[in-house]
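Q: what's the 3D shape of this:
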Amino acid sequence: MVRKRTAWAALALMGTTLGVAAVPAGAAPVSTTALTTACPTGWGSVAKTRSAATTESVTNIRTGRHACFDRMVVDVPGAGTGALGYSVRYVSRLHQDGSGNYIPVGGGAVLEVRVAAPAYDTDTGKPTYPVRAGQRLSGVDLTGYRTFRDARFAGSFEGDTQIGLGVRARLPFRVWVTAGRVVVDVAHNWTGAR
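A: Purely as a prediction, here's the structure:
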């Protein structure tokens, strides 16, 4: 009887030690949640649009890096959620509205981002986002981004602001609106793996 208890105790001890990896003393604990969490998938790469318009103006365009995607935010202060429209789609080449001029955008694929808000004051015509067509977005540095490669201002014509967003490849994206901003997220990959 004693031998059976000793054998069972030894097996139980082996079972618990076999499942545990050696961790150096003083190492920070590893979260298994962080290792198993997948990124959202199912966004797709087809064009996304929302009809609405505002007379409020674009004042800033900024970007950010996240664990699963790179983000671009177009700020339109004062525009309510229901007043912000957009059209975001992949294009083979970016052509400026009005003139039709070709604007080169670096990357393996180009997203044309149109926000239904002018980048100028509608009363005075003065620019509210003072970047010339074809130039890189003001204050945007894409160094170290996994997906974004280039971001160019294409202009503002007849109340729409047009941006060329160069990405690594044709990847899934989503577009959403919150009060005063249009947000474009482009996934790092198709699989949802981090």
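
Q: CA only for contacts and neighbour counts going forward, please
A: Fine.

Q: now do the contacts for A154.
A: By CA atoms under 8 Å, 6 or more residues apart in numbering, A154 lies in contact with H95, Q96, D97, I103, R132, A133, G134, Q135, T161, Q162, I163, G164.

Q: and with 6 Å instead?
A: By CA atoms under 6 Å, 6 or more residues apart in numbering, the contact list for A154 reads Q96, A133, G134, Q162, I163.

Q: mind giving me a markdown table with those residues and columns for distance to R3, secondary structure and neighbour count?
A: Formatted as a markdown table, the contacts of A154 follow (distance: CA to CA, whole Å; DSSP: H, G, I helix; E, B strand; the rest coil; neighbours: other CA atoms under 10 Å):
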| residue | distance to R3 | secondary structure | neighbour count |
| --- | --- | --- | --- |
| Q96 | 84 | coil | 20 |
| A133 | 84 | coil | 17 |
| G134 | 82 | coil | 19 |
| Q162 | 79 | strand | 28 |
| I163 | 77 | strand | 28 |
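
Q: name the residues of whichever strand in the chain runs longest that are buried.
A: Ranked by residue count and defined by DSSP state E, the top strand of the chain is strand 148-157. Using 16 or more other CA atoms under 10 Å as the test for burial, strand 148-157 gives F148, R149, D150, A151, R152, F153, A154, G155, S156, F157.

Q: tabulate the contacts of A154 (a markdown table), appending distance to A79.
A: Formatted as a markdown table, the contacts of A154 follow (distance: CA to CA, whole Å):
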| residue | distance to A79 |
| --- | --- |
| Q96 | 24 |
| A133 | 24 |
| G134 | 26 |
| Q162 | 17 |
| I163 | 19 |
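
Q: any idea which helix or strand comes after the strand or helix carrying T16?
A: Using DSSP states H and E, T16 sits within helix 2-18. Using DSSP H and E, the helix or strand that follows helix 2-18 in sequence is helix 32-36.

Q: after that following helix comes which helix or strand?
A: strand 48-50.

Q: before we move on, back to that, looking at the buried residues of strand 148-157, which one is closest to P172?
A: Top of the list for closeness to P172, among those and by CA to CA, is F148 at 12.6 Å.

Q: so what's the closest residue in space to the closest one that isn't next to it in sequence up against?
A: Excluding its sequence neighbours, the residue lying closest to F148 (CA to CA, 6 or more residues apart in numbering) is V167, at 4.5 Å. Applying CA under 6 Å, 6+ apart to V167 gives the contacts G107, A109, T147, F148, R149.

Q: structure for this one too, so we can compare:
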Amino acid sequence: MKKLISWLAAVVLAMGLGLIVPSSANAAAPYCGITWGSTPKNSDVYTSDVITNVRSGRHACFDRLVVDLRGKHAPGYRVQYVAAVHEDGSGKKVPLRGAADLQIIVHAPAYQNGKATYLPKNRKEVLDVSDYRTFRQVAWAGSFEGQTTLGLGVRARLPYRVFVLDGPGKHTRLVVDVAHRW
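A: This is a model prediction of the structure:
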């Protein structure tokens, strides 16, 4: 009996010191199962397929930005958090609302034979994202020498993912999802 009491006392003491953690205290599951991270993401592919539209959507766990392209070739990209987004060609800073700036470079032009295939009505407000949980602003930074840059102002430096979708038809889409939280 003394051995049992001594053993129980040792276990209680160890738990009190944090040496033994009950199995119910496992780390919390990631938000919505998201494990994306916030490090730079890129694909070095370039395409002559052209950008035709930029749009966005709200989802339960993330906000989504979509860049539509005409053509079946997957575009390359470089997406990363930066201190500031700059215009293609001029290098002029693109001011963005939010606590973090996500630079989205699509390795595809928004022009063909000298004519724009996509040009937003308002470069500073490409889309209305005023009711989004994470997005604060989408700005156009230009299309120059076969690549196009967008600035995405977000609420905070949050996890994101980037991927390419084929279709429908003879189109591809570059998708950038930014989580609502960690």
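
Q: circling back to that earlier point, tell me, the longest strand of the first structure lands on which residues of the second structure?
A: Per TM-score structural alignment, the counterpart of strand 148-157 of the first structure in the second structure is residues 135-144.

Q: chain center to the matching stretch: distance?
A: The chain centroid and the centroid of stretch 135-144 of the second structure are separated by 14 Å under CA atoms, centre = their mean, to the nearest Å.

Q: also stretch 70-83 of the second structure?
A: Mean C-alpha position of stretch 70-83 of the second structure versus that of the full chain (CA atoms, centre = their mean) differs by 11 Å.

Q: so which of the contacts of A154 of the first structure persist in the second structure?
A: Using both residues aligned by TM-score structural alignment, their matches' CA atoms under 6 Å as the contact test, the members of these still in contact in the second structure are Q96, Q162, I163.

Q: in CSV: these, plus distance to V184 of the first structure.
A: Shown next, in CSV, are these (distance: CA to CA, whole Å):
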residue, distance to V184 of the first structure
Q96, 20
Q162, 13
I163, 12
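
Q: what ranges does the second structure have for its helices?
A: 2-16 (DSSP state H).

Q: any idea which residue sits dead centre in it?
A: For the second structure, the residue nearest the mean C-alpha position is Y160 (3.5 Å; CA atoms, centre = their mean).

Q: one step back: would you list the contacts of V167 of the first structure in TSV and tack on distance to P118 of the first structure?
A: Formatted as TSV, these follow (distance: CA to CA, whole Å):
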residue	distance to P118 of the first structure
G107	26
A109	25
T147	27
F148	24
R149	25
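
Q: which of those residues lies closest to G44 of the first structure?
A: A109 (14.4 Å).

Q: contacts only, for V113 of the first structure.
A: So V113 of the first structure contacts V88, Q162, I163 (CA under 6 Å, 6+ apart).

Q: rerun that using 10 Å as the cut-off
A: If a contact means CA atoms under 10 Å, 6 or more residues apart in numbering, then V113 of the first structure has 48-49, 72, 74, 86-90, 153-154, 160-165, 175, 182, 184 as its contacts.

Q: and what of S38 of the second structure?
A: With CA under 10 Å, 6+ apart, S38 of the second structure has these contacts: V79, Q80, Y81, L102, R157, L158, P159, Y160, R161, V178, A179, W182.

Q: now the residues you listed in TSV, with distance to C61 of the second structure?
A: Below are these laid out as TSV (distance: CA to CA, whole Å):
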residue	distance to C61 of the second structure
V79	20
Q80	20
Y81	20
L102	18
R157	15
L158	12
P159	11
Y160	11
R161	12
V178	9
A179	6
W182	10
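
Q: pull the most distant pair out of these.
A: Top of the distance list for these (CA to CA): V79 and W182, 18.4 Å.

Q: higher neighbour count, the two?
A: Set V79 of the second structure next to W182 and count neighbours by other CA atoms under 10 Å: V79 wins out with 23 against 16.

Q: corresponding residue for that one in the first structure?
A: Per TM-score structural alignment, V79 of the second structure is aligned with V88.

Q: verify the stated contact: that match with T161.
A: No: at 11.6 Å, V88 of the first structure does not count as touching T161 under the criterion of CA atoms under 10 Å.

Q: mutual contacts of those two, please.
A: V113, R114, V115.

Q: how about the first one, what's its partner in the second structure?
A: Mapped onto the second structure by TM-score structural alignment, V113 of the first structure lines up with I104.

Q: quick check: closest non-adjacent residue to its match.
A: Closest to I104 of the second structure by CA to CA, 6+ apart is V79, at 4.6 Å.

Q: and for I51 of the second structure?
A: In space, I51 of the second structure is closest to L69, 4.3 Å off (CA to CA, 6+ apart).

Q: so how far is A10 of the second structure from T35 of the second structure?
A: 38 Å (CA to CA, to the nearest Å).

Q: should've said A100 of the second structure
A: In terms of CA to CA, A100 of the second structure sits 49 Å off from A10 of the second structure.
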